[in-house]
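Q: below are the sequence and a predicted model for it; my questions follow.
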Amino acid sequence: MPHTPEPDDLDLTPAPKPVHYAEQALLGALLLEPARLADTKPLLTHHFDSYTHAALFTAIRTLPPPDPAEHAKDTAWLNAVLDHARPHAPGLNVSYIHTLIQFCPKPKHAAAYARMIRADNARRVLRGHGERLASTATDPGLPNPATTTLGIADDLGRVLDSLAEQFAPHPGSFPRTTLPADVPQPATEEDLAEERLLLATATAYPAEVQQMRWLTEADFLLPLHAALWQAIIALVHRDDMVDPVTVLGEAQHRGLLTDALTPKDLMTLVSTPAASPEYWGEKILRRALLARAQTVAARITAYTDDLANTPHQLITGSRRALADLNSLRTRWMRATASPPAPAERPQVRRGQPPRATRPPPRAAPLSARAHR
């Protein structure tokens, strides 16, 4: 027995978006007065949300415009448009052409309808790039997730630059959208183990910590680990002696010892080094960068979901969100930069003393070199 839809089933059909009516009005204006096509620049076919409407717009742009006097009393050009578009949109028919013509309020407003279509396309484009950024940052199969994610962010930046040239700024250009909270990062046991290994290895090789200004306490998942990192950094920057006992003393002064973290527990935590501090630090920073990319993508999605935002508000808000990721990009580039090439040995002429040169850098610990 066939299913009879209940009256409530009609409520499940989503209402058309505002751009649907703008596309109908524009096509109706162009079908009525084809000369209005000149008012729609720089509108392009791919700006349309509806595939059927895009096919009709392509047909209107492709066919030579009719003589206005002949067009007013003859439907030959309308039939030609329908014949040209129908192979690309089989659902088109004569009835829908007449519906579009009747729907258009005022053909002379074609330019305004075109701007609405372009604005909605900008919204969809930004949303698509935000979703791409989020999916890349969470893809576990990428061989170089940080590099790939930053490449997607570069693509997003170029799109924003292109859109900024198309839409003029206006007062009150920052969106008022309520932004979602930062995307929470689950603290897996592997992630916490990496943070513990960094603390222990930094305690064992404090000289290498001097070059790790690119890592901050905000990059850690566990607040206790972030506080201990700050304690080790403080000892290093004061040029104090660093070992598990001195780290214990600094932690005591900072009020980090509690019933859950006894002195013995803390000394055990910072007494099992492996590899090098840079190795574990890069892992922690990479994880923080990918998490920031997810947060940026969530903010851009929130901006595009808010239909009250104008194109320029979308651009401004997205650029500010992307700037938060670029701050981590700077630290990531410093962390992963190749060491400078060794200077060439100066030529010494006979009878002249050799010029003073800088001593070679201290070699990394054997365990660190082996790991790398």
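A: Right, received. Where do you want to start? Numbering: from 1, shown residues only.

Q: alpha carbons only for contacts and neighbour counts from here, please
A: OK.

Q: count the neighbours of the closest residue in space to residue 178 that isn't next to it in sequence for me.
A: With Cα to Cα, 6 or more residues apart in numbering as the measure, residue 302 is the residue that lies nearest to residue 178, at 7.9 Å, once sequence neighbours are left out. Under the neighbour criterion other Cα atoms under 10 Å, residue 302 is assigned a count of 19.

Q: I figured residue 302 hits residue 176, correct?
A: No. Under the criterion of Cα atoms under 8 Å, residue 302 makes no contact with residue 176, lying 10.7 Å away.

Q: show the contacting residues for the residue nearest to residue 19 when sequence neighbours are not counted.
A: The shortest distance from residue 19 to any non-neighbouring residue, by Cα to Cα, 6+ apart, is to residue 117 (5.9 Å). The contact partners of residue 117, taken as Cα atoms under 8 Å, 6 or more residues apart in numbering, are 19, 22, 23, 47, 48, 49.

Q: presented hereafter is structure B, for comparison with structure A:
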Amino acid sequence: MSVTPAPDEDDHPDTHPPQPVYYAEQALLGALLLQPHRLNDITEIEPDAFSHPAHRALFTAIRTLAAPDPAQHAKNTKWLDEVLATAHEHTRGLTTSYLHTLIQICPSPSHASAYTRMIETDHARRTLEHHAHRLTQTATDATLSQPVAATLAAADALTACLADLAARFPPHPGSLPRTPAPPPPQAQDADDEAVDEERFLLATATAHPAETAQMRWLTVQDFTHPLHAGLWQCLTALTRRGAPVDPVTVLWEAQQRGLLTAGVEPAGLLNLLTATAGSPQYWGERILQRSLLTTAHETGRRIEAYTDDPATTPYQLVIGSRRALADLNALRTRWDHATSPTPPGSRPTRTRAATPPRTGPPRTATPPTTRISR
């Protein structure tokens, strides 16, 4: 089969060579133009499944017009002329010559169903890629007033897309994708805002250990600084044991856990643990939000990597994407626990509002200027 570009590609040249799905589209259109009755066998496909505008317009026209009488269709081009005229309503540049070319290059009209499945498969890949890209972009959009709500809505749309693909493409053995996960972002020091939030949490949690005991939705994986994660383990261990909690007891626990390494001075830790502002709940929600958005961004990148691999089958996309979403779903559950109203009687000291996180309290103290190395 010779390479036959679509009519309007001469006006807008594309440096990328056509992909296999392009030829599948040409083959299917050629089959339908030659034998229009085969449209009855491929009712499940929609025009938006076609990757090229000219092909979408032609398929829409074929599906809109009544099929011609086979005997008359073999004798004249009246129906082809009607298809061309109808397609012109949606795109420009189509010619009678291109329609005849499509007919000539179709390998076998009887394979129309196979061509259709190829087109549907590529469309599924593009659709999933769109949702994954949207999740990635939403998770890093600093202009959003409710970033978590918007990110979770994008994740819901992606999950719904996966459910649709799973229904249309049956499972088969060996369904795990072989595409390697994208490399993690280049390691960088945590930004100052994240470090300050973690420091405020550790200080306020030390001052209010009873409230800290209710924050089981926050884990060490949510912290950006390894030392801060270790100190959070110290705090939660002390509260679980019912041991006294203050800066000195936390410092001693940190020593027992091997956190006082080179560059981590006891005086610096004591300074960190006494710079309180706000409440543990507020800072914990801020840290958990950052962790959720970071995980959502990494999840979107991983799914995009799957969609970029043409060797990945639709059901492999479903299985791999669902696994990629597992960590985000787990974080979502913890976020719901953190931001949902407290059940009556479970925490009598105070009740809290539902999502989103509360506006930050005025800072009555500044973070300690002493920086502790990782």
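A: Sure thing, it's come through. Predicted, not measured: the structure shown is a model, and the values here were computed from it.

Q: mapped onto the second structure, which of the contacts of residue 117 of the first structure hold?
A: Retained in the second structure by both residues aligned by TM-score structural alignment, their matches' Cα atoms under 8 Å are the following of the contacts of residue 117 of the first structure: 19, 22, 23, 47, 48.

Q: farthest-separated two in those residues?
A: Checking these against each other with Cα to Cα, the farthest-apart pair comes out as 22 and 47, at 12.0 Å.

Q: neighbours of the aligned partner of residue 154 of the second structure in the first structure, just the number please.
A: Here residue 154 of the second structure is matched to residue 152 in the first structure, going by TM-score structural alignment. By the criterion of other Cα under 10 Å, residue 152 of the first structure has 20 neighbours.

Q: related to what we said a few turns ago, comparing residue 22 and residue 47 of the first structure, which shows the higher neighbour count?
A: When residue 22 of the first structure and residue 47 are compared on other Cα under 10 Å, the one with more neighbours turns out to be residue 22, at 21 against 18.

Q: what does the more buried one correspond to in the second structure?
A: By TM-score structural alignment, residue 22 of the first structure lines up with residue 24.

Q: show the contacting residues for that match.
A: Taking Cα under 8 Å, 6+ apart as the definition of contact, the neighbours of residue 24 of the second structure are 115, 116, 118, 119.

Q: map the first one across to the first structure for me.
A: In other words, residue 115 of the second structure. In the first structure, the residue paired with residue 115 of the second structure according to TM-score structural alignment is residue 113.

Q: how near is that match to residue 149 of the first structure?
A: Remark: distance between residue 113 of the first structure and residue 149 of the first structure (Cα to Cα, to the nearest Å) = 36 Å.

Q: again with residue 321 of the first structure
A: When residue 321 of the first structure is compared with residue 149 of the first structure (using Cα to Cα), they lie 15 Å apart.

Q: how far apart are the helix or strand harbouring the match of residue 22 of the first structure and its match in the first structure?
A: Under DSSP states H and E, the secondary-structure element containing residue 24 of the second structure is helix 20-34. In the superposition against the first structure, helix 20-34 of the second structure averages 0.4 Å from its aligned positions (mean Cα distance after the TM-score superposition for the first structure).

Q: distance between that helix and the chain's centre?
A: 32 Å (Cα atoms, centre = their mean, to the nearest Å).

Q: what span of the first structure is the next helix or strand after that helix aligned with?
A: Sequence-wise, the next helix or strand downstream of helix 20-34 of the second structure (DSSP H and E) is helix 53-64. With the alignment judged by TM-score structural alignment, the segment of the first structure matched to helix 53-64 of the second structure spans residues 51-62.

Q: who's in contact with the matching stretch?
A: The list of residues contacting stretch 51-62 of the first structure from outside it, by Cα under 8 Å, 6+ apart, reads 23-24, 27, 30-31, 34, 37, 45-48, 81-82, 84-86, 88-89, 91-92.
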